[in-house]
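*Asks:* Sequence and predicted structure, then a few things I'm wondering about:
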Amino acid sequence: MTGQFVLPFAAAGPDGDSDFLVTDSNRAVIDRLFDWTRLPFGAAVLIGPTGSGKTAIGRAFVSGSGGCFIDNADAENDETLFHAWNRAQVQGLPVLFAAERPPMRWDIRLPDLLSRLNASLLIEIPPPDEAMAALLLQKLLARAGLALPDALADYAALRVERSYPAIGLLARRIDEMALAMQRPIGQRLVRDALATLAGTDGGSPDTD
């Protein structure tokens, strides 16, 4: 598998991660976002589903730019968001807001705040490609102390729904099934985990 690189300024999170994954699926997003000196008004809004890497990207953004990151921005009050946006203008340091939905779908009551957020660069994380699906499965399972060989990661990536929530759910299913069976991950286990997502019985058994 190819396509992964690690930004040198990525910030370590509480789970011990020191990097986030970049493949062709999100490379343009990362390149645009981390060119923060060219962000309109020094502000950007990053949107994407749960599991798409918004928090890890935000930590790296802060570490590299010295700016501010507000995660789950749609749950923050208007005053907090308004002051963060204005502070970026005064201090000359960028601000990144992250949420699952664009600002027009947040519960914003201050018209001036909504206009400022709409003037910021809106960046949406695209669906994962095959390379991202395989790498993310390996990373999520590694957090649980499980090794997913490249061949099995590629096998699963070809068959799982191309969405971050689906990939996260598959990793949890593989983890649960490996724990229940008390054995290393093999093709049959991965196939059966995929089948649970599809609501099928997994077909005829394979050998591991």
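*Replies:* Sure thing, it's come through. Numbers count the residues shown, from 1 in each chain.
*Asks:* Every contact and neighbour count from this point should use C-alpha atoms.
*Replies:* Will do.
*Asks:* Just the residues contacting stretch 108-122, thanks.
*Replies:* Stretch 108-122 is touched from outside by 39-47, 78, 81-82, 85, 102-104, with contacts defined as CA atoms under 8 Å, 6 or more residues apart in numbering.
*Asks:* could you redo the last one with a cut-off of 7 Å?
*Replies:* L39, P40, F41, A43, A44, V45, L46, D78, F82, P103 (CA atoms under 7 Å, 6 or more residues apart in numbering).
*Asks:* Narrow those residues to just the buried residues.
*Replies:* Among the contacts of stretch 108-122, those classed as buried by 16 or more other CA atoms under 10 Å are L39, F41, A43, A44, V45, L46, D78, F82, P103.
*Asks:* one more structure, for comparison:
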Amino acid sequence: MTRQMILDLPVRQARGRDDFFVSPANALALATLDAPAGWPAGRMLLTGPEGAGKSHLAAIWAEAQEAPVLAARDLTDADAPRLARVRAAVIEDAQQTAAAGAEEALFHLCNLMQAEGGRLLLTALAPPRDWGLRLPDLLSRMEATALVRIAAPDDALLSAVLVKLFNDRQTKVPHSLIPWLVTRMDRSLGTARRLVAALDARAVAEGRPLTRAMAAEVLDSFA
């Protein structure tokens, strides 16, 4: 069998609102982010497992609010006044704040943003009690922050994400393959990303379309 060279081509990440599939797993989170005027103290923490759609939701909110997006690991003291002047910001992966030495910076950002009447959206894998925060005042601020969680994906969401991921890679798949995968894969959107990448790489390497037999072999390798 002839194998093709696998090129490291860029994957188009569709992050617009029209690309976000609403299901019972994420409808509450979307509705909460759509109403920032009601956030207590102007802050909201969006939590959920890896690949659940936190960054996608944050990108939708950031576009609507014209808000800068910054990873917690990159946050510095100099960023706090700059972001507060914009009166809207997204801090991604806030669970990395302590490890990145950014606790003081996030604490100042929270205070300045609230003083300016702005809105601060944070994303994280877990609630603040699990971040390892050592600064008591920041821990108090974060534990007082309203929280909304994206739940584990249901069949409809998992199916839609698989379709989106294949479309991002411009990979054609049989329609019957999606429900077949949903009933056999781990119920994780992070797994969905890795599975689609592996299936796409396998199809490109072998120079043939995706089949159920090929998908079964790839799934076995995930076990």
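*Replies:* Nice, I can see it. Predicted model, so just to flag it, every value in this text is computed and none were measured.
*Asks:* Distance to L33 of structure 1 and secondary structure added to the contacts of stretch 108-122 of structure 1, as TSV?
*Replies:* As requested, the contacts of stretch 108-122 of structure 1 are arranged in TSV below (distance: CA to CA, whole Å; DSSP: H, G, I helix; E, B strand; the rest coil):
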residue	distance to L33 of structure 1	secondary structure
L39	8	coil
P40	11	helix
F41	13	helix
A43	10	strand
A44	8	strand
V45	9	strand
L46	9	strand
D78	23	helix
F82	21	helix
P103	17	helix
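*Asks:* Please enumerate the helices of structure 1.
*Replies:* Listed in chain order, the helices of structure 1 (DSSP state H) span 27-33, 54-65, 78-91, 111-119, 130-143, 150-159, 164-181, 187-198.
*Asks:* Rebuild those as JSON lines, extending it with distance to L21 of structure 1.
*Replies:* Listed next are these as JSON lines, based on distance: least, CA to CA, whole Å:
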{"stretch": "helix 27-33", "distance to L21 of structure 1": "9"}
{"stretch": "helix 54-65", "distance to L21 of structure 1": "9"}
{"stretch": "helix 78-91", "distance to L21 of structure 1": "27"}
{"stretch": "helix 111-119", "distance to L21 of structure 1": "27"}
{"stretch": "helix 130-143", "distance to L21 of structure 1": "7"}
{"stretch": "helix 150-159", "distance to L21 of structure 1": "15"}
{"stretch": "helix 164-181", "distance to L21 of structure 1": "13"}
{"stretch": "helix 187-198", "distance to L21 of structure 1": "22"}
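*Asks:* Burial check on the corresponding residue of structure 1 for V218 of structure 2, number of neighbours?
*Replies:* Aligned against structure 1 by TM-score structural alignment, V218 of structure 2 finds its counterpart in A193. Neighbourhood size, A193 of structure 1 [other CA atoms under 10 Å]: 26.
*Asks:* got it, and S221 of structure 2?
*Replies:* Residues lying near S221 of structure 2 (other CA under 10 Å) number 9.
*Asks:* Kindly report the same for E217 of structure 2.
*Replies:* Counted with other CA under 10 Å, residues neighbouring E217 of structure 2 total 11.
*Asks:* now swap in G38 of structure 2 and tell me
*Replies:* 12.
*Asks:* ok, the spatially closest residue to V62 of structure 1 that is not a sequence neighbour - contacts?
*Replies:* For V62 of structure 1, ignoring the flanking residues on the chain, the nearest one in space by CA to CA, 6 or more residues apart in numbering is C68 at 5.8 Å. Taking CA under 7 Å, 6+ apart as the criterion, C68 of structure 1 is in contact with V62, P94, V95, L96.
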